[in-house]
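1. Sequence and predicted structure, then a few things I'm wondering about:
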Amino acid sequence: MTRLTIRRYPDTALKTPAERVTEFGADLQHLADDLFETMKAAPGIGITAPHCGISKRLTVIELPEIGGQRDYVNPEILWASEDVMTQTEGSVSMPGMTEEVTRPRAVRIRYQTLDGTVNEEALEGFAAVCMQHEIDQLDGIFWVQKLSRLKRERLLKKWEKAAR
């Protein structure tokens, strides 16, 4: 396994929608393994290929709520609840920065496994929030875009100051 370089906000790779995965096999498995190693070293609980500058719709998440490490290829939200929850979020591409984000409490997703098998899954609570966060990233939506203008501006000033 190889530890990949994580792109830092505002890298353009974080703003560009990722390309759909069409080829499954050993290369995709290696990429998922590399992403997992990179995520653990960051540290983080989720990472996407675009976080490392790779335009593929692949995310790796590790949570007890979903049984540990899981790989999601081409994930998409099929349904989201009207009931919402607020959770502190951050990103491996913006280490040390966090803020509260409000998202739907439950989602139903469709995704493929590393071998191309199509699955659907219902997620609730923290796992649902994490999945929405990662799917947004695959769509080129960085998590700070979910903040109010005031919170986003305050956080970005803090980020710029930390980057100096």
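-> Great, that's in hand. For clarity, every value in this text was computed on a predicted model and none was experimentally measured. Numbering: from 1, shown residues only.

2. going forward, measure contacts and count neighbours with C-alpha atoms only.
-> Will do.

3. Quick one: neighbours of residue 89, just the number.
-> Look at residue 89: counted by other CA atoms under 10 Å, it has 16 neighbours.

4. Help me confirm that it is found in a helix?
-> No: going by DSSP: H, G, I helix; E, B strand; the rest coil, the assignment for residue 89 is strand, not a helix.

5. Distance-wise, check it relative to residue 45.
-> If you measure residue 89 against residue 45 using CA to CA, to the nearest Å, the figure is 11 Å.

6. Second structure for comparison follows:
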Amino acid sequence: MAIRKIVMYPAEVLEKNCRPVEKFDRKLAKLLDDMYDTMIEHDGVGLAAPQIGIDERIAIVDIDDEYGTIEMINPCIINTSGEQTGPEGCLSFPDLFGEVTRPNYVKIEAFDRKGKKFTLEAEEFLARAIQHEIDHLDGVLFTSKVSRYLEEDELKGVESE
């Protein structure tokens, strides 16, 4: 396992629509392990491949709940509903936080590291984190969705995605 360098904004890879993963092999498994280690090292709750300079549709989320680490390869959003507004941060934008409105519920389809398709439904903070990471794979940055930036004293307990 290795800690990878986080790509900071502005970097072209952060604003690209990423390529689909075609090979589910040991190299992919190692990349997912490295992404997890990198996310934990930087106190994140999610990480997308472009954030470590890789132009592929790979993202992970771990918000310390019953789901554990969710690995999403070639994820796509099938359905959303409801609305939530809350603070978001991003490892590629250190010390920048803003209020973002997203659907409160999301249903996705993705593949795991072995190439097995799965469906996942999530609500609230987990739904927010999943949507944030999938946005990265589409070249969409959370800053394009911020309704208002937050000051440091408004950030008690906010985690970066």
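-> Sure thing, it's come through. Being a predicted model, the structure only gives us computed values, none of them experimental.

7. just the strands in the first structure please.
-> In the first structure, the strands defined using DSSP state E lie at 46-48, 58-63, 68-80, 84-90, 98-104, 106-112, 118-124.

8. for the spatially closest residue to residue 151 of the first structure that is not a sequence neighbour, what are its contacts?
-> Excluding the flanking residues, the one nearest residue 151 of the first structure by CA to CA, 6 or more residues apart in numbering is residue 99, at 7.9 Å. Contacts were defined as CA atoms under 8 Å, 6 or more residues apart in numbering; by that measure residue 99 of the first structure touches 88, 89, 90, 151, 155.

9. Then residue 146 of the first structure?
-> 101, 102.

10. The residue nearest in space to the middle of the first structure and residue 161 of the first structure: what is the separation?
-> Centroid check for the first structure by CA atoms, centre = their mean gives residue 134 as the closest residue, at 2.2 Å. Going from residue 134 of the first structure to residue 161 of the first structure by CA to CA gives 26 Å.

11. ditto for residue 103 of the first structure
-> 28 Å.

12. quick one, which of those two is more surrounded?
-> The neighbour count for residue 103 of the first structure versus residue 161, taken as other CA under 10 Å, is higher for residue 103 (22 against 9).

13. Could you double-check that that one lies in contact with residue 88?
-> No: judged on CA atoms under 8 Å, residue 103 of the first structure makes no contact with residue 88 at a distance of 10.8 Å.

14. OK, contacts around the closest residue to residue 30 of the first structure other than its chain neighbours?
-> Leaving out its chain neighbours, the residue that sits closest to residue 30 of the first structure by CA to CA, 6+ apart is residue 1, at 7.2 Å. Contacts for residue 1 of the first structure (CA under 8 Å, 6+ apart) come out as 30, 33, 34, 37.
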